[in-house]
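Student: predicted model, plus sequence, below.
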Amino acid sequence: MDGAHLPVVVVGGGQAGLSVSWWLGRRAIEHVVLERDRVAGEWRNRRWDSFCLVTPNWQCDLPGFPYAGPDPDGFMVRDEIVAYLERYAASFDVPLAEGVAATRLRARREGGFELHTTAGRLSADQVVVAAGPYQVPMRPRMAERLPAGVVQVHSSEYRSPDALPPGAVLVVGTGQSGCQIAEDLHLAGRRVHLATGSAPRVARFYRGRDVVAWLHDMGYYRKAVTEFADADAVRFRVNHYVTGRDGGRDIDLRKFARDGMRLYGHLAGIDGPRLRFTPDLCANLDAADAVSEGIKDSVDAYIAANGIDAPAEARYVPVWEPAEEPDALDLEAAGITSVVWATGFGRDHRWIELPVFDGRGYPTHDRGVTSYPGLYFLGLPWQHTWGSGRFSGIGADAEHLARQIVAHQHRTVHTGLHWLAGTPYQTSPHDDEDWIAPRTVA
């Protein structure tokens, strides 16, 4: 591999990299997919034992490889997800280089790109960065102030209740990971303390169907980020929490609290064994419920507008209300021996030495196409739609980028004018129906 030149290099061999490889293969575009681990390494190594998808299996629709198992309305667990991706990689002739990490990407003076990898140097005409958005586990600096005897793990390191020392556990964060880990610990009989955040929730089922099915029919997963007035903010919204565990159900923090879990507002500070919280628990719970009920309003309106025969269903009634807003917690008095930081991930694109990032380090792009010719990103949340980055929508994004790659090849070779079968063509980067758009040349 050292010293090789390729038309396209894809960095990342997860669902994003495999999807764009499938489309490139369909167009006979020579390429290689670099995967620093093995296929599905992120799913295998950064998910806990009981992890499962929150979207139903029928939404697993990678290019040329829709879900074909016996339970389309179920939710694949971690090992099934890994097996699904392994089968996908084996289903077509993907030029995969496992155990090879990209360490540096920069422009070549003669055009194209130079990549430094753990297997040597490569050059490429075009590069797709499909390394995913969850690169660096994030912990707040205040974590350094916890007593040395408290075990700390990030959500990406959490595996099971038994892997933590005996005693109570504090989970910080109520995004999807935080809520599901808190439930995992709670169901195992552990005493759980949960510092909540502002993440919204969604009901699992409503009016006879999975809410995901309603939202799919309503077109939510196909809605482009550009249709929102605050498109930039939309890209950084936290996902709604829900679970596919045991066939799928709501995650109701109020129910957890009724059954013994201790809830708090945002974690505000740490002074040794004493923790301080913002008095916003009620606001966090109410806001999450309001989003869930608002989604039900949309479903009701869709059912009514389309004359759909769907069973009526009573609306949610809170099963617990905080008697007070707890503002402090003593770790020693509560018997807390471990903390799980479900505080998200950051991006680390320092290895990319090209001017395509904004002040937050986010790649600036139009549907994955950056301002630097020949460089693309794939697999970002809300890259184009709500389905982007998910098994349900990443294939469409991959196909779009494959079209741009073909168009870029033609532009590079023919300087914008392309003669195919004696017919003049000009590339159309915004055309979603054809790879190339016929155009009369004067």
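Tutor: That came through fine. Remember, predicted model here, so these are calculated numbers, not experimental data.

Student: only C-alpha atoms from now on, for both contacts and neighbour counts.
Tutor: Fine.

Student: ends of stretch 263-274, what's the gap?
Tutor: 16 Å (Cα to Cα, to the nearest Å).

Student: just stretch 17-35 next, same as before
Tutor: End-to-end distance of stretch 17-35 (Cα to Cα): 9 Å.

Student: buried residues in that stretch?
Tutor: Within stretch 17-35, the residues that qualify as buried are 17-25, 29, 31-35, counting by 16 or more other Cα atoms under 10 Å.

Student: out of those, which one sits closest to Pro7?
Tutor: Nearest to Pro7 among these: His31, at 6.1 Å, using Cα to Cα.

Student: okay, one more to line up with it:
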Amino acid sequence: MKPLQWLNCPSDTVARWIALTTMAAMLTALLLTWALSQLAGVWARPPLLQTGLLESLASISRIIDAAPVEQRPSIARFASNEIYSTTWLRRFEDAEVPTPYDDAEFRAGEEFLRSQLGNPNARILGYEPDEWPVNDPRAGYALLVELRDGSWVKFSAFTRNWGLDPLPRNLIVIALVLLSTIAVALIATRHLAGPLERFARGARRFGSDFRAPPIAVEGPREIRQAIVAFNAMQAQLQHFIHDRTQMLAAISHDLRTPLTRMRLRGEFIDDPEQQAKLFRDVDEMQAMINSALEFFRDEARLEPATAFDLAGLLHTLVDDYRDAGIEVQLSPPGRLVYVGRPIGIKRALGNLLDNAIKYGREPAVTLEQGAHGVLIRVRDRGPGIDPAYQEEVFKPFFRIEGSRNKHTGGVGLGLCAARAIVLEHGGSLSLRNRPRGGLDVRVELPFT
């Protein structure tokens, strides 16, 4: 994008916010680096009057001043340490130092040194690295003290670091700059991350509840456009699902009229065998239509999502079967709170348990909680389902010959309805045969 085009683009865009965030973070980091460097410099190089160094230099100067001339060079040499070197000079010219200039801070130290030396007339000169000629190898910190006989003591140091060592000082500065930069970046990017997170939560909510309300339109321009497009798509899907449900329910309802006429006409058939066959076909079609109407007009799909005890729901479901004289094994945890539609989940699990009771034996239900969701397993000890049909059975009105018959009342909508409810919760439903016979139905429901 050309610079002029970028300047003419809307102000509240992701691109501009990223650019402004980056520049703000960089400028803040630079300002904080400078401020912290200044503070660390004062910390690492405190004023000379606060270091105790001037007292030490005054003591050395007094010792050299009181010593015989021939011993002064050796005393000065032994007085040197890792901070400064000490040299005794007969004349000032031997010091080879530049011309000093007036420094108010140094004048305060100069008066202090004279009082420590006990010589109010002593000349004291101080130099810093920037007072030396450029590229002078002797550049550094220097202090010259005049003794009573006119000779001089020179204290030299190439660096002034009488506080914190460079390595820990630099590490502290780097750590503080990084922390400040991270804080600035987190605060600046919150404007972008907040709307995106809410957009993602709204999309996930719609994945498990197609009646979820529209997402609030907020954030930069691109994010607002994406939310508007998503809300439009959500409205279209909701309208399509509603129209499809109404259309199929109307078709199923209208089929009842010709079935009633067929039954009336069947009363006039003289052949009892053909009449019985016709009535069986009519009854089967009537059962399919009733099941379809119940499926399409499922009020559980209008149920709002709420928090409920999934383990308690399983206990209630199993107790209903036990009241009917059917024993179902149950192994759930004591309590498990889940956010979903309890009536729909109960109906889906009821369909699965009905199949396990009709077509198998020893029905059992287990409930396990994971990091991202729950796993419900409905198992039995029946013939199982051929792997070739384990996906076909989820199609509406599909029935496996030999495993289902017209006397059980099944029309092939139980598994279809169960999977539809599970998918509406953002989960999955799968089948697998057990090693020693039977079917294992796995229902995985994610946490929203």
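Tutor: That came in fine, so what should we check first? Computed from a predicted model, the values in this text were never measured in an experiment.

Student: care to give me the TM-score?
Tutor: The TM-score (TM-score structural alignment, normalised by the length of structure 1) is 0.18; 143 aligned residues with a Cα RMSD of 7.8 Å.

Student: out of the buried residues of stretch 17-35 of structure 1, what pair is the most spread apart?
Tutor: Across the buried residues of stretch 17-35 of structure 1 (Cα to Cα), the longest gap, 18.7 Å, separates Ile29 and Glu35.

Student: following the chain onward from the helix or strand encompassing Leu215 of structure 1, which element is next?
Tutor: Here Leu215 of structure 1, judged by DSSP states H and E, is contained in helix 211-217. Sequence-wise, the next helix or strand downstream of helix 211-217 of structure 1 (DSSP H and E) is helix 231-234.

Student: buried ones in the next helix-or-strand element following that next one?
Tutor: Note on helix 231-234 of structure 1: by DSSP H and E, the next helix or strand toward the C-terminus is helix 253-258. Neighbour-count burial for helix 253-258 of structure 1 flags Leu253, Arg254, Phe256, Ala257 (criterion: 16+ other Cα under 10 Å).

Student: can you tell me the closest non-neighbouring residue to the last one?
Tutor: Right, the one you point to is Ala257 of structure 1. The shortest distance from Ala257 of structure 1 to any non-neighbouring residue, by Cα to Cα, 6 or more residues apart in numbering, is to Leu263 (6.6 Å).

Student: mind checking the SS state of Tyr376 of structure 1?
Tutor: For Tyr376 of structure 1, the assignment made with DSSP: H, G, I helix; E, B strand; the rest coil gives strand.

Student: give me the distance between it and Glu80 of structure 1.
Tutor: With Cα to Cα as the criterion, Tyr376 of structure 1 and Glu80 of structure 1 are 30 Å apart.

Student: tell me which of those two has more neighbours.
Tutor: The neighbour count for Tyr376 of structure 1 versus Glu80, taken as other Cα atoms under 10 Å, is higher for Tyr376 (25 against 13).

Student: what sits against that one?
Tutor: Val127, Val128, Val129, His365, Gly368, Val369, Thr370, Leu401 (Cα atoms under 8 Å, 6 or more residues apart in numbering).

Student: show me what the helix or strand containing the second one packs onto, helices and strands only.
Tutor: Taking DSSP H and E as the definition, one finds Val128 of structure 1 inside strand 120-129. When contacts are defined as 3 or more Cα pairs under 8 Å, 6 or more residues apart in numbering; DSSP states H and E, strand 120-129 of structure 1 sits against strand 4-11, strand 113-117, strand 375-377.

Student: how about the longest one: buried residues?
Tutor: Along strand 4-11 of structure 1, the positions that meet the burial threshold by neighbour count (16+ other Cα under 10 Å) are His5, Leu6, Pro7, Val8, Val9, Val10, Val11.

Student: who's in contact with that strand?
Tutor: 17, 21, 29-35, 102, 121-131.

Student: quick one: buried residues of the strand or helix carrying Trp34 of structure 2?
Tutor: Per DSSP H and E: Trp34 of structure 2 is located in helix 14-44. By neighbour count on 16+ other Cα under 10 Å, the buried set for helix 14-44 of structure 2 is 14-17, 21-22, 24-25, 28-29, 32-33, 36-37, 40, 44.

Student: now the element after it, going C-ward?
Tutor: Assigned by DSSP H and E, the successor of helix 14-44 of structure 2 is helix 53-66.

Student: returning to what we had before: what two of the contacts of Tyr376 of structure 1 are the furthest from one another?
Tutor: For the contacts of Tyr376 of structure 1, the farthest-apart pair by Cα to Cα is Val127 and His365; their separation is 14.0 Å.

Student: okay then, goodbye and thanks.
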